[in-house]
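[1] build me a structure from this.
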Amino acid sequence: MNEEIRQLEPQAIWNKFADLNAVPRPSKKEERVIAFMKDFGKNLGLETLEDAVGNVIIRKPATKGMEDRQTVVMQSHLDMVHQKNNDTVFDFDTQGVMMYVDGDWVRAKGTTLGADNGLGVATIMAILESKDIAHPAIEALFTIDEETGMTGAMGLNSDILSGTILLNLDTEEDDEIGVGCAGGIDVTATRQYDEEETPEFKIGYTIKVKGLQGGHSGMQIHEGLGNANKIMNRLLFDGFEYFGLRISEINGGGLRNAIPRESSATVAIDTEKEKAFVAHIAELSNMIKKEFKVLEPQLDIIISKSNTPKNIMDLGVQEGLTKAIYAALNGVYRMSPDIPDLVETSNNIAKVVVKDGKIHIGCLTRSSVESSKWDLANALRATFELTGCEVEFSGDYPGWAPNMDSPILKVMEDLYESLNQEKPHVAACHAGLECGILGQNYPDMDMISFGPNIRGAHSPDERVQISSVQKFWIFVQEILKQIPKK
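    Take a look at the predicted model:
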């Protein structure tokens, strides 16, 4: 199947992407892809090293006549988001991604594709391997764990790179030149609770929310897509008052940077209220589907009778949990007053797990403004603490402030216009890019982010546009030719 991908143009990129996607590389499990990249660099005879946290750096000298140009850092991350459809049998720890061509797009069979940021990695590999592309001295920086903590960028020493220009290949619109990004912080609420034995007069039901699109919790947070955890909470919220509903288990969502697509709950209801309960869930489900019929046409809410659960949540804790999830903000908190159409601050309620006397709620709060990020994080903290949860902040990383006077920005703007007969869209994004972190250790480095068209990142609908990769490849090569002198 992946052989079809290798025939696409430019083969220099697609062959490297196929090689890379044959290597399992979920976040925090990058050992195999680190070894793969080190072997790649060494086999080319290039200086290759792994730093203390697992980042790989490969250095390639300038081609003849380009020795007087500034050294360029070309940077992408090695890890990928591992999401799959529930009916897809796939092990991200042992299997390579199975790709196929769908018109002008490359997709994966029921899983994330890894174009984020595998296309960037493959592009850099193609440049390193090339023998006929003019370029200045290059430091290729392949970071780890970008998707679940950015610990690779955070752990990079301030004396390992000598380049003065950084090209980050992790933007998903081919007409966009990125000059800024959001920072983020993980907000985690946990609590233990007493379980009760389910009374004999109750029966069991399972409720499932599925068929949502999911997607990138930064780049798509403003689109109004369905959040499986919030939808499930609507279904459970007033169930005790009307049907004696008691929660036994909830398992919703997964990774913080992915809008949750699915949730499942096991509940117990009063036997005598069964008919009314089924009718109520059906009516509420139809209302929710109607609300989302344009954005989420595949949304499905399934209710089915199941074995009566042995244990249920303490009632007071259940009421507090459902109220807290209802009150906790999900989506856009504030739009930027400075940059038109840019989301400044947002939150994704990414994961809700209730099982065996334990509650775990995982959120990712993003903002391009530090004070606003902490404002929303503290609002979430207050919401969850009011219901008895302990709240932890972790994984804090900074945003990247735009520099509109950037010399490399001017080069790229002019070059893009000459190649495409239109001006590029110069913008900041609401995703978390590593530029903000790298800029802390390399404050004088001139940084830009760009890339090919990628849609549906962080979901099994992820896809990359073939024609856009061709456009991107031409742009990359021309940029390298026009790097300013030292």
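[2] please count neighbours and contacts with C-alpha atoms only from this point.
    Will do.
[3] what helices and strands are in contact with the longest helix along the chain?
    Counting by DSSP state H, the longest helix found in the chain is helix 274-291. Counting contacts by 3 or more Cα pairs under 8 Å, 6 or more residues apart in numbering; DSSP states H and E, helix 274-291 packs against helix 228-236, helix 239-243, strand 300-306.
[4] please give me the structure for this one as well, since I'd like to look at both together:
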Amino acid sequence: MNNIVNISENEIVEGVLAEFSQLAKIPRPSGYEKAVSDYLYKLFSDMGCRVVQDDVNNIIADMEATEDCQEKPLTVLQAHMDMVCVAAEGVDFNPLTDEIKLVREGNLLHADGTSLGADDGMGIAIIVYIMKHLESHGPLRAVITVDEECGMTGAEKLAPEALADARYLINCDSEDWDLLTVGSAGSGDITFRQGFCPMRSSLPKLYRLKVSGLRGGHSGEEINCGGGNAIKALAACLHSWRQKGLAFDLVSFNGGRAKNVIPGGSEAVFYSDAGLEELAAAADESRQEFLAVYGSIEAGAVFAVEPVEDVEAIGTAAGVGRPQAMDRHQKDNLIDLLMCLSNGVSAMSQLCPGLVQTSANLGVVRTVFEADRGEKYIEVQYMPRSANEGSILEYYRTAEILARLTDFELQTGRISPSWGERQDSRLAKLMLEVFAEQNGQPMRMATIHAGLECSWHLQKNPQLDIVSIGTNNNDIHSPSETLELDTVAPQAKLIAEVLCRI
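    So this is what the prediction gives:
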């Protein structure tokens, strides 16, 4: 019997938020999950689960079946504990030490100036709530992984034994309450890196060129929304200056927050002998060219040039005196690389109308000056996605050629597999049936152009019947991230009823 279905929606929301608020207090950017992993270990242990914390800090927590459900098969409830930590411009936020400050406004929950972390803290909170309150269920296993956002290393390193005896897996990392995800794209990991080649510029004035105000967004789910890429826009502006014969020496180029996030802002610091008025006019010309392509989406785009008054504040000074510029060959190579990297959608699915099949995101450019470690380098992070692994390999081959032509060192990570739809999924059929009964409307079913850990889970146990669901999380991976609270209780009730019917 599903007792959760009889709990009021308000009580469910408050209970889930109580769990989520505890997670929000613990800093948990990708790669720094030990504290939240320790918290989850104790939480599940206190709930009576048998808990394992593995070598990479994944949590595997087993809860025995209730007496009336001993014959039911094992079901895994899965989410990830890390989050994308970003702050709005001007917000003082250290993702390694600062908690997420929650703000509740009507039906929306958001953070105070930072990303919220509902992706995927809300998945964990709902799993914990269900395991605490569901009175009748078969054997359950919570699998909470690390590093989903940056490399899916938690899912990759998860021991096959954690999934070998399971029949069903419900992933709680999707972003639409009425969408049943039954497949996802694979992805690649490409990094270009080059040691900084310094020179002392003879040009007299130091400026900053900023591109800002772009919408940004998730590089999988929002890559086909028609927006621009701030790194590409800045590179195009600098390229046009080269074509016009404007003299400039580049000191730094920085933009983007993560390889899987479409960059909404970028900036370059440079020397020039041109006046501010001339440079501003050239930047505005580039903005007009940008708006001619993206204006219907990016009307708020800003291309601005300003003088740099406080030289030390830019953090690029080598010793004392003026910051060094990169030599002109390296400047040209960097701009050439950024201009040549394909960005956005390159192919649509022939089987599923409207679904992106292949895309790429130019996510991050960093000019790094670490005096204490003696490191100076330029780094470019690039992420292709596709339902077809061969298409990702094509990006890898192109990257190899571009790296050779521009003198960059190339680093390529392993390709994350795609997750294909299972035509005979009993779990998907049951989800659709229960959702329609509970909500009086059909549930949509789709394959998505984003990466989910389900693909790695299927590699460990090809017999697993897997689906992915989630609450309405808007503008994820950004300071504008919000959670729609009225989608929380329906998710909890859906999962609870499905567990009772399995």
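[5] picking that back up, which outside residues touch the longest helix of the first structure?
    Contact with helix 274-291 of the first structure is made by 231, 235, 243, 296-297, 299-301, 303, as judged by Cα atoms under 8 Å, 6 or more residues apart in numbering.
[6] can I get the helices and strands packed on helix 274-291 of the first structure in TSV with distance to G399 of the first structure and mean neighbour count?
    Shown next, in TSV, are these (distance: least, Cα to Cα, whole Å; neighbours: other Cα atoms under 10 Å):
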stretch	distance to G399 of the first structure	mean neighbour count
helix 228-236	27	22
helix 239-243	41	15
strand 300-306	37	16
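[7] and K358 of the first structure, which of those is closest to it?
    K358 of the first structure sits nearest to helix 228-236 of all these, at 16.7 Å, using Cα to Cα.
[8] the second structure: matching residues for the closest one?
    Per TM-score structural alignment, the counterpart of helix 228-236 of the first structure in the second structure is residues 230-238.
[9] stretch 12-31 of the first structure now?
    Under TM-score structural alignment, the match for stretch 12-31 of the first structure is residues 15-34.
[10] what about that stretch, start to end distance?
    End-to-end distance of stretch 15-34 of the second structure (Cα to Cα, to the nearest Å): 25 Å.
[11] what of stretch 151-161 of the first structure?
    One end of stretch 151-161 of the first structure to the other measures 17 Å (Cα to Cα).
[12] residues in contact with it?
    If you take Cα under 8 Å, 6+ apart as the criterion, stretch 151-161 of the first structure is touched by 51-55, 73, 139, 143-146, 434, 437-438, 441-442.
[13] ok, and the most crowded of those residues?
    Counting neighbours by other Cα atoms under 10 Å, I144 leads the contacts of stretch 151-161 of the first structure with 32 neighbours.
[14] map that one across to the second structure for me.
    With TM-score structural alignment as the criterion, the equivalent of I144 of the first structure in the second structure is V146.
[15] who are the contact partners of that match?
    Shown in contact with V146 of the second structure (Cα under 8 Å, 6+ apart): 30-31, 33, 56-58, 80-82, 152-155.
[16] repeat that for S480 of the second structure.
    Shown in contact with S480 of the second structure (Cα under 8 Å, 6+ apart): 110, 113-115, 474.
[17] could you export these as a markdown table, including distance to E222 of the second structure?
    A markdown table is the format used below for those (distance: Cα to Cα, whole Å):
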| residue | distance to E222 of the second structure |
| --- | --- |
| H110 | 20 |
| G113 | 22 |
| T114 | 20 |
| S115 | 17 |
| N474 | 11 |
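[18] what's the closest of those residues to L338 of the second structure?
    S115 (27.4 Å).
[19] and that closest one? What does it align with in the first structure?
    Structural alignment (TM-score structural alignment) places S115 of the second structure against T112 in the first structure.
[20] if we ignore the residues flanking it in sequence, what's nearest its match?
    P460 (4.3 Å; Cα to Cα, 6 or more residues apart in numbering).
[21] so the one you found, which of the three states?
    For P460 of the first structure, the secondary-structure state derived from DSSP: H, G, I helix; E, B strand; the rest coil is coil.
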